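> Quick one, structure for this:
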Amino acid sequence: MAPDTNTIDAFVKLGKYLTDFCDKCYSENAEVDSELKEIVERAGHHNGWFTEDNILFSLQQWGDLLTEENLKEWLSNYSFSNESKPKTVGIVMAGNIPLVGFHDFLCVLLSGNKVLAKLSSNDKILLPHLSKYLVLQEPSLVDKIEFIDGKMENFDAVIATGSNNTSRYFEYYFGNKPNIIRKNRNSVAVLTGNETEEELKALGEDIFRYYGLGCRNVSKIFVPVNYDFDALFDALYHYKDIIHQHKYANNYDYNKAVYLMSEFKILDNGFLVLKEDEALTSPIAALFYSNYGDETSLREKLEELDEQIQCVVSSGIRENEVNFGETQKPSLKDYADEIDTMDFLLKL
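Predicted coordinates:
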């Protein structure tokens, strides 16, 4: 059986709504949808990390993905049954980047189930508005979408995204139900020294988009022994204006001061601090790096770290690698933590 065509059509219309809005926002003198414009502004006032540029980038990505062709191609990989009774799926959403929980929301509705969503306090304005638009396109969805503030109750399964710390609470509260519980992950890049200026500039998008707050953001690079950082710094200079965002600048000043007082050896270009560190998770405005001797040992190391890594940006290093500049442009089949959410939902 196929998924509900009316629900697919509603998401296609939502995609066009977002694409049209973003196109007009980027065009001079174009009249934009005033309601969505106000929502974008409110979301930015509510969370200082959600700048207009980053919200529009997120809306644009979803507008590009939510086409009839993309949705049907993606869903053609699954078997749907119209005989099973819809389940209520609780979604505990993160709030680190705009609409970070939208893919789970999309999967639940297209699998024929009901959404019971607990929004992050950092991102509670955008999705309810998009949901309202969806319901206008397909009124039957009104009974399939519920947002809650308090304790999550009366659900059949759960998808929860959080930190390594919160995952322990999720396991405790939701362990007796079918679940997907996501922990901390980070993304890394592998440089060989043979990258073009365009590739290194594109890497800046992977590092700086959303101020590095996403699990798909590159927070760590692996470089050859005696790597010359000059070419990388030259390419990243394109992103120098990021320092004018006060929250980012505060983090840059703080982390740089901590490293200097601790007498760590750092490299600094005025808006990004590079520090040699084995950890994968670097603070905002910092990028960790490690040296590698040969690609074989590096591949083995990446395999060992696989459960902590969301994306690997590289060229010819491993399967499922992501091209430079593409980490924040996942396709519909790029599931977080490589757990097939749609398959999980269809088997409930």
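> alpha carbons only for contacts and neighbour counts from here, please
Fine.
> in stretch 95-109, what's buried?
Applying a neighbour-count criterion of 16 or more other C-alpha atoms under 10 Å, one finds 95-101, 103-109 buried in stretch 95-109.
> here's the other one to compare against:
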Amino acid sequence: MGTLEERIQAFVKLGEFLRTYCSYRSGDITVSDKLNGFSDLDEIVVRAGHKNGWFTEENLLYSFSAWGKVLTVEGINTWLANYEIKPKSAKQVAIIMAGNIPLVGFHDLIAVVITGHKALIKLSSNDKDLLPFFIKLLEVHQPDLKGSVTIAKGTLTNFDAVIATGSNNTSRYFEYYFGKKPHIIRKNRNSIAVLTGIETEKQLADLGEDIFRYYGLGCRSVSKLFVPLGYDFGAFFKAIEAYSYLKDHHKYHNNYDYNKAVYLMSEFSFLDNGFCMLKEDKHYASPISTIFYEYYNDTTSLLKKLKADREQLQCIVSQGFMDDEIIFGNTQSPSLTDYADGADTVEFLLKT
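As a prediction, this is how the structure comes out:
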């Protein structure tokens, strides 16, 4: 496994690789593909996109860039500063990964390896190509890590703890099968934005990034807006017009056509700008191509409601509304200290 410093350095080198690769793909630099392994990743980007139509080149490169920004010496040391990671007997930690967005379970893998444990990974059928490549890179950067990460081919066996990410439905099965082991079991969460009506055009445009990045498939994707009574959506629709290209993506467009047909046949009232729809709805989870909205009378009552529903929410985008809010345009760029469902993975692993 190597020392803690050696494990940190392995991820720092991976961060350097990702930053350089993104610069190479953007044309900012020219490098020898074979020497840097970039041609191999080029092939994987194409393959991943063919197997999963949501994994477009743009979104894959965005994911790589986001990880490259946080996997630095400063970023990792800041993350780990509040923990005391001592050498200990390594446990086998099973990680059941989701596949809704690229590398969605990578943070769990980093936490397991950094804390000195071994990872037994069950890959999602929707994301089977990316992680194996990065695991091999880690082993190249730090040969002592060989054998510390295993990809399970069948049923998970011989593990000491579990980190599982799924839906509210799958969480029940996870609880049944893994409940007797130390575990973190994640359920459905959604992200929302609270608007006041005085947002700038830039803030609303940035909100578009929070909504449409990864086609709205992530738990950090804003799926619902809370707006004051009488709110005019005209400025919002104008600000997000830059995302009209989404209608050219066949999977997204099929969802748009289907949901629009359902709303029309059901005689639901909704607003439509040609590539996404706004529908008044009490629920948090909206379908692809639809953004739910709900009116509020006063911020005090809304704050009370959101605090009561906090277990259902991942991110709350707003400005000056609450303490743990996220500013517009930043939900899809989490730091290493942003834990899914608010469950501190490192603390859990250090106690395992």
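> The buried residues of stretch 95-109 of the first structure in helices, which ones?
The subset of the buried residues of stretch 95-109 of the first structure located in helices under the criterion DSSP state H comprises 103, 104, 105, 106, 107, 108, 109.
> Show me what the fourth one lines up with in the second structure.
Applying TM-score structural alignment, one finds that residue 106 of the first structure aligns to residue 110 in the second structure.
> Skip the chain neighbours and tell me the closest residue to that match.
In this structure, residue 110 of the second structure finds its nearest non-sequential neighbour in residue 11, 8.0 Å apart by C-alpha to C-alpha, 6 or more residues apart in numbering.
> any chance of the ones in helices among the buried residues of stretch 95-109 of the first structure in TSV, plus distance to residue 47 of the first structure?
Converted to TSV, these look like this (distance: C-alpha to C-alpha, whole Å):
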residue	distance to residue 47 of the first structure
103	21
104	22
105	21
106	23
107	26
108	26
109	27
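> returning to that earlier point: the helix or strand where the residue nearest to residue 110 of the second structure lies: how far from the chain's middle?
Residue 11 of the second structure belongs to helix 4-25 when assigned by DSSP states H and E. With C-alpha atoms, centre = their mean, to the nearest Å as the basis, helix 4-25 of the second structure stands 19 Å off its chain's centre.
> now for it, which elements pack on it?
With contacts defined as 3 or more C-alpha pairs under 8 Å, 6 or more residues apart in numbering; DSSP states H and E, the secondary structure elements packing on helix 4-25 of the second structure are helix 57-70, helix 73-80, helix 106-114, helix 130-141.
> whereabouts in the first structure does the second one align?
By that I understand helix 73-80 of the second structure. Helix 73-80 of the second structure lines up with residues 68-75 of the first structure when matched by TM-score structural alignment.
> mean shift between the matching stretch and the second structure?
Between stretch 68-75 of the first structure and the corresponding residues of the second structure, superposition yields a mean separation of 0.9 Å, by mean C-alpha distance after the TM-score superposition for the first structure.
> aligned partner of residue 148 of the second structure in the first structure?
When the first structure is aligned by TM-score structural alignment, residue 148 of the second structure is paired with residue 144.
> sorry, back to before: for the match of helix 73-80 of the second structure, buried residues please.
Buried residues in stretch 68-75 of the first structure, counting neighbours by 16+ other C-alpha under 10 Å, are found at 71, 75.
> what's next to it, contact-wise?
3, 8, 9, 12, 65, 332, 333 (C-alpha atoms under 8 Å, 6 or more residues apart in numbering).
> Turn these into TSV, columns for neighbour count and distance to residue 243 of the first structure.
Below are those laid out as TSV (neighbours: other C-alpha atoms under 10 Å; distance: C-alpha to C-alpha, whole Å):
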residue	neighbour count	distance to residue 243 of the first structure
3	19	46
8	20	41
9	18	42
12	23	37
65	21	31
332	17	32
333	17	34
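> just to revisit the earlier point, the match of residue 148 of the second structure and residue 113 of the first structure: what is the separation?
To residue 113 of the first structure, residue 144 of the first structure is 7 Å away according to C-alpha to C-alpha, to the nearest Å.
> OK, contacts around residue 146 of the first structure?
Contacts for residue 146 of the first structure (C-alpha under 8 Å, 6+ apart) come out as 115, 116, 117.
> what kind of secondary structure is it in?
Under the three-state scheme (DSSP: H, G, I helix; E, B strand; the rest coil), residue 146 of the first structure adopts strand.
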